[in-house]
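S.K.: quick one, what's the 3D model for this:
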Amino acid sequence: MTRILPIQQHIPDILTALETSRRAVVQAPPGAGKTTRVPLALLDAPWLTNKKIILLEPRRLAAISCATHMADLLKEKVGQTIGYQIRLDRKIGPNTRIEVITEGIFTRKIQTDPSLEDVGVVIFDEFHERNIHSDLGLALCLETVEVLRPDLCILVMSATMDASAVSKLMNNAPIIISKGKSFVVETIYVPPQDRQKRVVPIEMVCARAIKKAVSETNGDMLVFLPGVKEIKTLYLLLENDLDPSLHIFPLYGNLSLKDQSKAFLPSRKGERKIVIATSIAETSITIEGVKVVIDSGLMRVPCFSSQTGMTRLETLRVSKASADQRRGRSGRTGPGKCYRIWSEYDQQLLKAHTKPEILSVDLTPVVLELAAWGVSDPGQLKWLDPPDKKSFEQAKNLLKTIGALDEQDRITFHGKKMVSAGLHPRLAHMVIKADEKGHGLLACRIAAFLNERDFVRFNKKAVDPDIRLRIEIIEAFATHKKIWQKEFQVNKGILHRIIQTEEKIAKNFNIKPTKTDIEKTGSLLAQAYPDRIAKKKNNKNNTFLMATGKGAFFTGINSVSLNEYIVAVHLDGNLQNAKIFLAVPYSKKNFEQDFCDCFKIVQTCFWDKNAGRVHAKEETIFENLVIRQKSISDIDPEMACDILIREIRKKGLSSFPWPKRLKSLKERAIFLKSTGRFSDLPNLSDKILEQKLTIWLKPFLAGVFSLKQLGEVDFKAAFLSLLTWKHQQIIEKNAPTYIKVPSGSKKPLKYSNEQGLLESPVLEVRLQEMFGLTSTPKIAGLSVPVTLHLLSPAGRPVQITRDLASFWKNTYKNVKKDLMGRYPKHFWPDDPLGAQPTNRVKSKNR
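M.R.: Below is the predicted model of the structure:
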C-alpha cells in the first residue's frame, strides 16, 4: 500500500497554479514527497495533452533513484512510463512520459530543440543547490516560454530556496508551501576541540560522535564530510574499532553507481549501517532507516579565480539552509538526532544560503552555451544572480583564443562543433584540432581522463604527475594488458568510466579507432591549455613560469620537472605560485611548430646595472614566455632615453655633477619661488625636475646610453630651456650671486649648505669691511635680509645676524673688546658707522 505523503494534499493547488499561471514554485521539506509524487500527479493533467514531463535532478544517483522509485509506484520497469538519462546511461522508451535527467543533459536538450515541442512541463528539483546548469537551464527555459512556447509550464521545487526571489523571477509565480510531516530532531553541538580547547581534526571528532551515537541511539547513521580524503581517513579510524554488526559505506560522486547503491540498501535485522558521505546525500535521495546525522559543517566546492584563470577546490562552511537540509535527513521517518561539529555561536555566523555556482565557477562553458543560443550579453536573459562580469569577459577572451567566438562575440563554426560535444570548450577544441592531424583518438582519451578525478594512487609520498603515465595505463586497461602496480594502485571503476566516455566522445566527433602516439600528449594538451604552457625558470629547482606570467612548481623532482617546457594541466590555483599536480612534457620543437603563428619578435632595451648602461636584445616571445633571445647593437634611441631617464630618477638629480654656475642658478630660482613674490618663475625643485625629465632633458639625450655619457650632455642648454630670458633677468636682479660690501669687495652669497636650501642666503664678510654700513643688505625685491656671518681678521665667525643696525648699537662694543685683545694690530674704532671700511691690516695709530 502506497503511503500518503504531505505534498499530496497540495497537488490540487500545484495543478491549478500550472494550468492558470504556467509557472509555480513549490517549497517543501525533505521527505514531503515532492520529487516523486508531483511528477506522477501531473501525468493525467488534461491540459498537458499527453506531452512529456521533464524532471531535472542535480546528480546522477538522484536521477536513477527517483526514476526507479516512481516506476515502482506504477508497478512498471524503468524505461516504460518513467525513464531517465544521465551521462553514459539512458533508459527511455517510446512510451516514456516522465524523463528524469541531469541538468547538464537538459542544457543539451534545449539547445537541440529550443521550443521543446514534445514537452509540457519542466520541473527543476532541488533548485536551492543552484548548480550552474540549473541556473542556465532556467534562464534558457524562461526565454523559450516568452519567445516560442507560452504554453510551456515551469515548476521550481526545493526545501530551502529563497522562494520569493524565484517567484519574482518568474513573473510572481504562485508559491505553494508544504509543511511536510516533521518529526522532532534533537540537535547537539559538538565543537571540534579537546579539553584544553585545542582544535582537533574533524575526522577524529566525527569518530567520537559516532561512537557516542552508537551507544545512545538506534537506527542507521549518515555522516557528512567535505571530501573523499576525509571520508577515507574516517573509514580507517572506524574500520577496526566498531562492532561487527555496524557496516560502513562511503558515498561520494566519483564512486561507481554500483558502489553508491550499496549505501541505500536497507540494513538487515540486528545490524546498523554508517554512511559517510559528501554533500551528495544532502538532497534528492533518501537513505531509508537514518535516525542519526553527524554533520562536519563543511563542504568542498570548486572556486574559479579570474586572476589566475584556474579553479581550485576550497573547503568552506555550509550555509544554514544546507545545515537544515542535512539535519532533516534524521527526521524523515521518526524522531532523530543531529550532532553538529561546531558550536552554537558558530551556528549564528553561518550564511543563510549557499553561494550559487554561477558566481564562483569557470564560466567558459556557459559563455559558449549562451553564444550557441545567440546571446553575447547575459543581461538579455533572466537570472536569479547574473554571471560575474569579470569572469564572463575572461571566458569570452579564452573562447576567442581557441577560435570558438569571433571578434563580435558570435559563435563560429568551430564553436558550434565544440558546443555539441558536451565537453569543456578547452577539451572539445583539443579533440577537433587533434582529429585534423590524425590524433583524434588520443585526444578523446585525454579528454575522458580529464573529465574524471585521477585514478592513480601512489604508495609512497613521491608521486609522478606525468599524464602520459595515465594514458599508458588506460591503453593497457582498454587492451586487457597487465598493469604493473608495484608503486601505485589504480581505481578500475574510474578506468571503466574513462573508457566509456572515450568511446562516447569518439562517437560524437565521428573519430575512428587508430593507433595512438603517446608522445603527442604535450602538443594536444597545449591546444587545450595554451595559457598553461610553462617554461623552467632555471636548472636548479622545480619552478616554472606559465604563459600567463604566474609561477608554478612541483614539490619534488620527477619525470616532468626535468623538462624545459611543460603543459601544467591541474594546479591548486594559488594566485602567484601554483602547485602542479598533473602535467606533461612539451618539447621546444613541437612548441615552435604548434604555435609559430602566435610567436612575436620584439626588441627589448634594459638597464645593465653592472655596466651602468642601456643594452638591447631581440626576443622571440609567446605571451609571457621568452623562447629565444640575442643581444643586438642597434638600440632604439627612444627606448634607451626612457630607460636612462628612469635610472636618473632612481639616483636623483642631486647625485649628478651639476656645473657650478648652473647649480647656483637653480638654487637662486628655487629661493625666489619660495618667497611667494615671484609666481611667474617655474618650479625648479628636484622633485619637479625629475617629473619633467622627458620635457627638458630627453631632447638632449640622443646617442646617450650610459651614465658616464651624461658628462657629454649640454646640461646648461637643457636646463635653460625651462627659463625664458625674462626669467633669467629676474633671477640675476633679485637673487644675485654676490654683494658689493662697503670695503669695495664682492662677496658671494650662499643659497644652500649641506642640509639644503637656506631660507635666508648667507653673506660671509670680515667685520672691518662692513664699517659705515647702517643696515643689513636685502634681496628678492628688498624683501629678504641676508644672514650676515661677520668674521674676525682670521676668518672666524664672531657674530651671526640679520639685523646689522642692532649689532652696531647693542653688541659691537663687547665684540670690539674681545677682538682688540686677540687682534691688537687691527683697527677697531669706537664709532664703526663713521669709520673707513677696510680689508687690510692697519696700525691702530694710523
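S.K.: from here on, contacts and neighbour counts on C-alpha atoms
M.R.: Will do.
S.K.: need the helices for the stretch 201-350 of the chain, in chain order.
M.R.: Applying DSSP state H, counting those that start in this stretch to the stretch 201-350 of the chain gives helices spanning 202-216, 228-239, 257-261, 320-328, 344-349.
S.K.: return the distance of Asn218 relative to Gly336.
M.R.: 9 Å (CA to CA, to the nearest Å).
S.K.: so which of the helices of the stretch 201-350 of the chain is nearest Leu61?
M.R.: Closest of these to Leu61 is helix 257-261, at 6.9 Å (criterion: CA to CA).
S.K.: so how far is that closest one off the chain centroid?
M.R.: 36 Å (CA atoms, centre = their mean, to the nearest Å).
S.K.: which parts of it are buried?
M.R.: Residues of helix 257-261 classed as buried by neighbour count (16 or more other CA atoms under 10 Å): Gln260.
S.K.: so what does that helix touch, helix or strand wise?
M.R.: strand 246-251 (3 or more CA pairs under 8 Å, 6 or more residues apart in numbering; DSSP states H and E).
S.K.: the strand it packs on: how far from the chain's middle?
M.R.: 38 Å.
S.K.: now for it, which elements pack on it?
M.R.: Helices and strands touching strand 246-251, by 3+ CA pairs under 8 Å, 6+ apart, are helix 228-239, helix 257-261, strand 272-277.
S.K.: can you tell which of these is closest to Leu399?
M.R.: Leu399 lies closest to helix 228-239 among those, at 32.5 Å (CA to CA).
S.K.: just the angle between the closest one and strand 272-277, please?
M.R.: 160 degrees (axes from the mean of the first three to the mean of the last three CA atoms, to 10 degrees).
S.K.: am I right that Phe671 falls within a helix?
M.R.: Yes. If the criterion is DSSP: H, G, I helix; E, B strand; the rest coil, then Phe671 is within a helix.
S.K.: how many residues are close by it?
M.R.: If you count neighbours by other CA atoms under 10 Å, Phe671 ends up with 24.
S.K.: that one: what's it in contact with?
M.R.: Listed by CA atoms under 8 Å, 6 or more residues apart in numbering, the contact set of Phe671 reads Ala735, Tyr751, Leu757, Leu758, Glu759.
S.K.: sort out for me which of those are in strands.
M.R.: Secondary structure assignment (DSSP state E) places Tyr751, Leu757, Leu758, Glu759 from the contacts of Phe671 within strands.
S.K.: residues touching the third one, list them.
M.R.: Residues in contact with Leu758 (CA under 8 Å, 6+ apart) are Phe671, Tyr751, Ser752.
S.K.: any idea how far Ser752 is from the first one?
M.R.: I take that to be Phe671. As for Phe671, its distance to Ser752 is 9 Å (criterion: CA to CA).
S.K.: off-centre distance for whichever helix or strand Thr521 is part of?
M.R.: Under the criterion of DSSP states H and E, Thr521 resides in helix 521-528. On the basis of CA atoms, centre = their mean, helix 521-528 sits 24 Å off its chain's mean C-alpha point.
S.K.: repeat for stretch 537-554
M.R.: 19 Å.
S.K.: same thing with stretch 701-710?
M.R.: Put simply, stretch 701-710 sits 43 Å off its chain's centre (CA atoms, centre = their mean).
S.K.: please apply the same query to stretch 107-127.
M.R.: With CA atoms, centre = their mean, you get 34 Å for stretch 107-127.
S.K.: one more sequence to fold, the one below, so I can look at both together:
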Amino acid sequence: MPAPSAPHTFDLARIGAGLPAVALIDELNLAEAAPAPRLVVEAPPGTGKTTVVPPLIAEHLAKFSTGAADAVDTAGRAGAADAVGREPGRIIVTQPRRMAARAAARRLAALTGSRLGEVVGFTVRGESRTSAATRIEFVTTGVLLSRLLRDPELTGVSGVILDEVHERQLDTDLAFAMCRELADLREDLSVVVMSATLDAQLWARRLGDGPQAPATLLSVAADTHPLHIRWAPAKERPLDARGVTWNFLDHLAATTVRAVEENATGDVLVFAPGAREVDEVASRVRRRVESSAEGGSDPNTAVEVHTLTGRTPAREQDAILRPRTDNERNRRVIVSTSVAESALTIDGVRIVIDSGLSRGTRLDTRRRMSGLVTTRASKASGSQRSGRAARQGPGVAYRCMSEADWASLPEHTPAEVATSDLTAAVLALAVWGGDESLLPEPLPAGPKRQAVENLVALGAVEEGENALQVTETGRAIASIPASVWSARGLLDGAALLSPARAAEAIAVIESDQRAPGADLSALLRQLRRSQDARFSQDRRRFASIAREFTAADEASASTVPASAATGSEAEPRHTLGPDDLGLVTALAHPLQIARLRSASDSEYLLASGTAASLPRDSSLQGSPWLAIAEVGLAGSRAIIRSAVPIDTETAELAGAGLLHTEDTASFERGRVRAVRRSSLGGIELSSTPIQAGPELVRRAIAESVRERGAREVLRPSEAFEALRARLGLLRRVFGRPWPDVTWEQLSVTLDHWCPEALDRIAKGSDPGEVDLVSALHTLLPWPEAARLDELAPTHIDVPSGSSIRLDYPDPGVEETSPILAVKLQECFGWTDVPRICDGRVPVTMHLLSPARRPLAVTSDLASFWANAYAHVRAENRGRYPKHPWPEDPLSAPAARGTKRSGR
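M.R.: The predicted structure follows:
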C-alpha cells in the first residue's frame, strides 16, 4: 500500500511577513500546545489574524498527525495519543459574509503560491472552489451550519476557526454552540475563536470549561497609525418616517467630494446603510466628480466611483479588494454597506466617510413580522468604520454627525439573537438536538415562542413534553440553503408545479436584487434579461434540490430546464409565469398573503393581522390581492419591498392552513347578535348573520360581562353581593375548596355556574330580576356548605339583644375583616369583639352614636372602654342627653333605646 503523500507545508514566515499577527507564531508555543487546542485569538482589525491563524493551526495539527516527537501532550490530555499518526483533516474558517470568505481565500492562496481551490479554497452559497488537496477552506457561517446538520461529526475536519465572533451574528452563535459541544465529543477537533474586540476573556470562558478552566487566550496588538476625526453634521435629520432622506444622501455625497478635495492622496471608503443608499450616493458622487472634471480639474487626479455590496458581481468585488499596483494612479471612491466594516481590508483606503447609519433585520413580535430597519449605528460600529482609514497608514474619518450625536449613540450593536427572527435558529437547534445552554446567551423567550409557533405552522416540528420533535418536512427544510420560508415554498411549489418553476421562483425571492417598484415579476424579467450569474446558479441549485424531494414522474421531468442538464442558460420548456410566481411566493409566506383595504390603492391587510403599504411609485397599487415576499419596517410603518399580484383562489390555496370559519356573537342593549365569519388568518373573507345557539349566546353575554363589567350587564342584587362577599372571605381564610368568587374568575366561568340565568337574559329577561343567588349557591363545596352560616354568619347578636348585620368586604379587595356597625349603647358590658371563621377573623367594630354617626372604630373593645370612652362620653352626653352615658360602661346594662324607654 503506497504511503500517503505528505500534507502541504505552509511557510508561516512568508505568509505573516509584515503582519502584526505573525507574533502569534511564537506566542502559541507549539511545542507545549495540546494536539487539538481550543484557542481564543484577540486581534484588532488589520492585524492579519484571518491570514495567519488558519495556516498556523494547520501546521500545528500536521505536526501531531505525523507523530512528531515534540507533539507529546505534556498535560496528559485524553485522546492525545490517538491524534498522533492521523492524516490531518481540513481546517474550516468561517466568515460572516460571502465577500469576506472569497477575499480571504484568494489572499491566502496568493501568499502560499498556489492556485485558488488547491491548497486553499472557499465555499459560499452557490459557489465553491475546493479540491481533494484543500487543507484550508473559507466558508460562510451558514455553510458550516448546514454541514454540521448534515454531518454532526464533521468528518474529515480537524479544526474550525470562527472568525469575527464579536459581530454576534445569529449563525455564528449557533455554530459556536455546536462546535463547542462537538469538541467535547471529538478531542481531536481544534476550535479557535477570533474576536476583534475586548470581549476575548468572555469567549475564553465559554470555549473552555468556565472561569476555572478557560481556553487559551492569545492576543496581538495592531500597528497603530494616526487617525484624525472630522465632524460633518447634516443640517437636517438623516431619517424620517420613510427611511433615509434624499437630503441626507446629498449631504453624504457632498462630504465625500469635499474629502477628496481636502486630502491630496488616498482612496475613500463611504459607509451607507443599504444597497439602495449605496447606489444613490455613488450616483451623486459621480455627477459631482464629472462636473468637477468638466471644470478643468487635473486629469492625474481622476476619481473612479465603485459600489461594494453583497450583490456586487464577484469579478467587481475581486477588482476592488485586490492590492493596487503602481500603475493604478486614479483615486477611488468606494461606496459600501457594512460588508466592509470589519472583515475586509481594502488596499489604499486612507479616508472614511461614515453615515452613522446601520441597517439590519429586526423582529416585531407584536406584528409577527421581520424586516430590514435603518437605525443609528453604535459607537463600536463607528469606531470599526473609522479604523479602516488608518489600517495601512495615517488616515482621516469624516463622521456625518455632531460630537453631541456621537456621544448619544449606543455603545454596542445588539447581538442578532436579541433582534432577529429565531425561526431558523430554533429549527437548527432542534435538528442538532444538542445543548442550547452553550449558546453565548439564551434565546429570548418571546421570540423563541413565536419561532416555535412558526415552525409548527410550517409543519417542521411537533411540540413534545420536553422537546421539539422535528418532522421529515422539518429536516428537509433545514437541509435547504435558503430561509425556512423559501425552503417550504420550494417543497410545496415543486409538488404543485414542477421543480424547475418552483426553483426559479425561489431564486427570485432569495435574490439580493431590489424589486423595481416592489414588483417581484418585474425583478424576474430583469434577472432573465441581465443573465445574472448568481440567479442562474441559484435556479439550477434549487431545481436540483427540489428534484430530490419530488417524485421523478414524467410530468416533472418535462419541466426540468435544459440548463440543469447541459449547463447552458436556456429557459425551461415550461417557463415560470406571474401566476406561478405568485403561488410559490404565497406558499413560502402564507402569513404575508395580503388583501387591499377598502378606499385605498396602497394599504393592505396581511393574513398575520398587521398592515403594510406599497411604495408610492409601485405599479402594483390597486391589486386586490398580493403575495408578499419581503416587508421593511420604517418606524411604525410596514413597507412592502417585493410582492406579486395573486387572485382569490391562489390566496385560499396557498393559505389553506390559515382558512377558518368562526361563529361569533355580541350582547348589546339586551339583544344577542350572531354572525358567521370566514377568514384567511386576519383577513375577513365573508360575514353572514346567523341564529345563535345556546352555547354561543352564553359566550356572548359572558364576553360582555368581561368587557363592560358584571354590575353594568348583570346588575346583581344585594343578596347576591352579600353571599359573594361571605364566600370571598372564606376563600381568603381557608382557601380551597371554597370557590374563587372574584369577578375576574366568575366572569370567565359564567357559562358554567349560571347557564340558565344567561339563557333567560338572552330571551329578554331583565338581568336585575334573574335569580343569580341560587346559581352562586351551586359553587358551594360539599359538605363544607353546611357550615356556611356558622363560619360566616350574616348577623351577630350583641349584648342589647339586637341581631346586627355583618358587612363583609368585597372579594376583590385585600381587607379581610368584616364590619359590625352598632350603636355604642348596645355594647355596654361587652369586652371582647366577636370572631368568625372558627375564631380566626376578628370583627371590626364601628361604634355609632344614637344618630348612627361613627364615634369610634376598634378591634379591641377592652382598650376602647379603658382609654377612649371617657373622651367620647364627654363629647356626646350633652348632645344626646336622652341616651345613657354611664361612667362605668362595663357594669351598665346594654340599651337599645333611650333612658325613658327602658329598652
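S.K.: quick one on the thing from earlier: so for Asn218 and Gly336 of the first structure, which sits in the more crowded spot?
M.R.: Using other CA under 10 Å as the criterion, Asn218 of the first structure and Gly336 rank with Gly336 on top: 23 against 15.
S.K.: and that one, what's its match in the second structure?
M.R.: Aligned counterpart of Gly336 of the first structure in the second structure: Gly395 (TM-score structural alignment).
S.K.: is it true that its match touches Gly348?
M.R.: No. If you go by CA atoms under 8 Å, Gly395 of the second structure and Gly348 don't touch, sitting 10.5 Å apart.
S.K.: one step back: give me the common contacts of Asn218 and Gly336 of the first structure.
M.R.: Lys291.
S.K.: C-terminal to the helix or strand that Ala495 of the second structure is a member of, what's the next element?
M.R.: Element membership for Ala495 of the second structure, per DSSP H and E: helix 484-496. Going down the chain from helix 484-496 of the second structure, the next helix or strand is helix 499-509, by DSSP H and E.
S.K.: can you list contacts of the following helix or strand past that next one?
M.R.: Moving toward the C-terminus from helix 499-509 of the second structure, the first helix or strand encountered (DSSP H and E) is helix 520-530. Contacts of helix 520-530 of the second structure from elsewhere in the structure, counted by CA under 8 Å, 6+ apart, are Val508, Ile509, Gln513, Arg514, Ala515, Pro516, Phe535, Pro578, Leu581, Ser642, Ala643, Val644.
S.K.: by neighbour count, which of those wins?
M.R.: Neighbour max across the contacts of helix 520-530 of the second structure (other CA under 10 Å) = Ala643, 30 neighbours.
S.K.: counterpart of that residue over in the first structure?
M.R.: In the first structure, the residue matched to Ala643 of the second structure (TM-score structural alignment) is Ala583.
S.K.: what do we get in the second structure for Ile800 of the first structure?
M.R.: Aligning on TM-score structural alignment leaves Ile800 of the first structure without a counterpart in the second structure.
S.K.: part of a strand, is Ile800 of the first structure?
M.R.: Yes. Judged by three-state DSSP, Ile800 of the first structure forms part of a strand.
S.K.: which residue comes closest to the match of Ala643 of the second structure once chain neighbours are left out?
M.R.: Ala568 (4.4 Å; CA to CA, 6 or more residues apart in numbering).
S.K.: ok, average deviation of whichever strand or helix holds the one you found from the second structure?
M.R.: Here Ala568 of the first structure sits within strand 565-571, counting by DSSP H and E. Strand 565-571 of the first structure, aligned to the second structure and superposed, deviates on average by 3.0 Å (mean CA distance after the TM-score superposition for the first structure).
S.K.: with the second structure overlaid, how far apart is whichever helix or strand comes after that strand on average?
M.R.: Where DSSP H and E defines the elements, the next helix or strand beyond strand 565-571 of the first structure is strand 577-585. Compared with the second structure after fitting, strand 577-585 of the first structure deviates on average by 3.4 Å (mean CA distance after the TM-score superposition for the first structure).
S.K.: give me the helices and strands touching strand 577-585 of the first structure, please.
M.R.: Counting contacts by 3+ CA pairs under 8 Å, 6+ apart, strand 577-585 of the first structure is packed against helix 467-478, helix 521-528, strand 551-553, strand 565-571.
S.K.: what angle do that strand and helix 440-450 make?
M.R.: 150 degrees.
S.K.: neighbouring contacts of strand 577-585 of the first structure?
M.R.: Against strand 577-585 of the first structure from outside (CA under 8 Å, 6+ apart): 465-468, 521-522, 550-555, 560, 563, 565-573.
S.K.: can I get the buried part of those residues as one ChimeraX selection?
M.R.: Buried subset of those, written as a ChimeraX selection, criterion 16+ other CA under 10 Å:
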select :465,466,467,468,521,522,550,551,552,553,554,560,563,565,566,567,568,569,570,571,572,573
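S.K.: circling back: please list only the buried members of the contacts of Phe671 of the first structure.
M.R.: Members of these classed as buried by 16+ other CA under 10 Å are Ala735, Tyr751.
S.K.: between the contacts of Phe671 of the first structure, which is closest to Asn397 of the first structure?
M.R.: Relative to Asn397 of the first structure, the closest of these is Leu757; by CA to CA it sits at 55.3 Å.
S.K.: so that closest one makes contact with Asp686?
M.R.: No. If you go by CA under 8 Å, Leu757 of the first structure and Asp686 don't touch, sitting 11.7 Å apart.
S.K.: give me the buried positions along stretch 429-448 of the first structure.
M.R.: Result for stretch 429-448 of the first structure [16+ other CA under 10 Å]: buried residues 429-435, 438-448.
S.K.: if you could redo that for stretch 747-760 of the second structure, that was the one I meant.
M.R.: Counting neighbours by 16+ other CA under 10 Å, stretch 747-760 of the second structure gives Ser747, Leu750, Asp751, Trp753, Cys754, Pro755, Glu756, Ala757, Leu758, Asp759 as buried.
S.K.: all the helices of the stretch 551-700 of the second structure, residue numbers only.
M.R.: Using DSSP H, counting those that start in this stretch, helices in the stretch 551-700 of the second structure cover 554-557, 562-566, 578-588, 648-654, 694-708.
S.K.: need these in CSV with distance to Leu468 of the second structure, can you?
M.R.: As requested, these are arranged in CSV below (distance: least, CA to CA, whole Å):
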stretch, distance to Leu468 of the second structure
helix 554-557, 34
helix 562-566, 37
helix 578-588, 22
helix 648-654, 26
helix 694-708, 34
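S.K.: so which of those is the most surrounded?
M.R.: Of all the helices of the stretch 551-700 of the second structure, helix 578-588 has the most neighbours on average by mean count of other CA atoms under 10 Å, namely a mean of 26.
S.K.: and the angle from it to strand 625-634?
M.R.: 60 degrees.
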